[in-house]
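Engineer: sequence unknown, structure follows:
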């Protein structure tokens, strides 16, 4: 994040046995590439903590609309970076692990003046009988 190379973070929750994707939490990140590393100190930490707390409250409140996950689950963390970024050798290439015919809910975006984060969650809609 400090080098402005991360464009998107995605947490994918899958059924541990079938590997079917159940939820996909996506955080699109726009970086102001004109900001130098030392300028991070100018971010108001109190405001930043309040913004992050707001996102965490939204994530917690999502249990009211997300389908209940009954089976044991695992997760994958996908990191989308600039093409010229050197990646750790133990990282691999993955497909995007999208959910066919997903329902998507946009969460409230926040802006630190250096990073703009636009979160959303996609999930497999299960019709209630």
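Structural biologist: Received the coordinates, thanks. Please read all numbers here as calculations on a predicted model, not as lab measurements. Numbering: from 1, shown residues only.
Engineer: contacts, neighbours, all on C-alpha from now
Structural biologist: OK.
Engineer: Which residue is the nearest non-sequential neighbour of residue 76?
Structural biologist: Closest residue to residue 76 apart from its sequence neighbours, by C-alpha to C-alpha, 6 or more residues apart in numbering: residue 12 at 5.1 Å.
Engineer: who's in contact with that neighbour?
Structural biologist: 21, 22, 23, 24, 25, 75, 76, 77, 78, 97 (C-alpha atoms under 8 Å, 6 or more residues apart in numbering).
Engineer: ok, structure two:
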């Protein structure tokens, strides 16, 4: 007599987790750039991802540029003043050192639901973020260790493009985690009230 067993999911490896996190960044950045009007809506097309429709750029050069980032800063094109600072903080999840049993594995469906929630929350930020009337540009900031091997011809040291504390508000967004990484998200925006 044959018995059927539910398929066992493999634990997410470091490489798999990095791939999920990188893919999330791509879709999060595209969502921010579309929602905040940094590029015209005609520059985006719809794709189905995480069980929902997500808008992504049709510009290949921009898509390649967005493949690596941690902080996305929207800047006034004319004054170069930072207007919004979207931060995606990556933390490595360390397994408990005193446990001999493996940690429970997080189902991929749960990870995708968490990602879906963050993307929906990014879309909903248009309800409280100030309207941006000025033309804007954006800058990508990546924070690395001093010893990290970074592409010298592509990356340069830069100002953190922080918004002065007296003129900013911060909103913590949802987070998501894999078996290896936890991503905390937030947006700081210029607010002069």
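Structural biologist: Cool, got the structure. Since we're looking at a predicted model, the values are computed, not measured.
Engineer: Next, format the contacts of residue 12 of structure 1 as a markdown table and append secondary structure, neighbour count and distance to residue 2 of structure 1.
Structural biologist: Converted to a markdown table, the contacts of residue 12 of structure 1 look like this (DSSP: H, G, I helix; E, B strand; the rest coil; neighbours: other C-alpha atoms under 10 Å; distance: C-alpha to C-alpha, whole Å):
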| residue | secondary structure | neighbour count | distance to residue 2 of structure 1 |
| --- | --- | --- | --- |
| 21 | strand | 22 | 30 |
| 22 | strand | 23 | 31 |
| 23 | strand | 26 | 28 |
| 24 | strand | 25 | 24 |
| 25 | strand | 19 | 22 |
| 75 | strand | 17 | 25 |
| 76 | strand | 14 | 22 |
| 77 | strand | 13 | 19 |
| 78 | strand | 19 | 18 |
| 97 | coil | 19 | 26 |
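Engineer: nearest to residue 52 of structure 1, of the residues you listed?
Structural biologist: residue 25 (15.2 Å; C-alpha to C-alpha).
Engineer: That closest one -> structure 2?
Structural biologist: Under the alignment (TM-score structural alignment), residue 25 of structure 1 pairs with residue 86 of structure 2.
Engineer: likewise residue 110 of structure 1?
Structural biologist: So residue 110 of structure 1 corresponds to residue 176, using TM-score structural alignment.
Engineer: Quick check: that match touching residue 182?
Structural biologist: Yes - Residue 176 of structure 2 is within contact range of residue 182, at 5.8 Å (criterion: C-alpha atoms under 8 Å).
Engineer: out of those two, which sits in the busier spot?
Structural biologist: residue 176 (21 against 18; other C-alpha atoms under 10 Å).
Engineer: give me the element the more buried one is part of.
Structural biologist: Assessed by DSSP states H and E, residue 176 of structure 2 sits inside strand 168-177.
Engineer: ok, longest helix in structure 2?
Structural biologist: helix 14-35 (DSSP state H).
Engineer: quick one: buried residues of it?
Structural biologist: 17, 20-22, 24-35 (16 or more other C-alpha atoms under 10 Å).
Engineer: again, but for stretch 159-176 of structure 2
Structural biologist: 161, 162, 163, 168, 169, 173, 174, 175, 176.
Engineer: ok now do the first one, which residues does it touch?
Structural biologist: Under the criterion of C-alpha under 8 Å, 6+ apart, the contact partners of residue 161 of structure 2 comprise 73, 82, 85.
Engineer: Going along the chain, name the helices of structure 2.
Structural biologist: 14-35, 60-65, 108-124.
Engineer: Dump the ones you listed to TSV, plus distance to residue 134 of structure 2.
Structural biologist: Shown next, in TSV, are those (distance: least, C-alpha to C-alpha, whole Å):
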stretch	distance to residue 134 of structure 2
helix 14-35	14
helix 60-65	21
helix 108-124	20
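Engineer: looking at those, which is closest to residue 133 of structure 2?
Structural biologist: Taking the helices of structure 2 one by one with C-alpha to C-alpha, helix 14-35 is closest: 13.3 Å.
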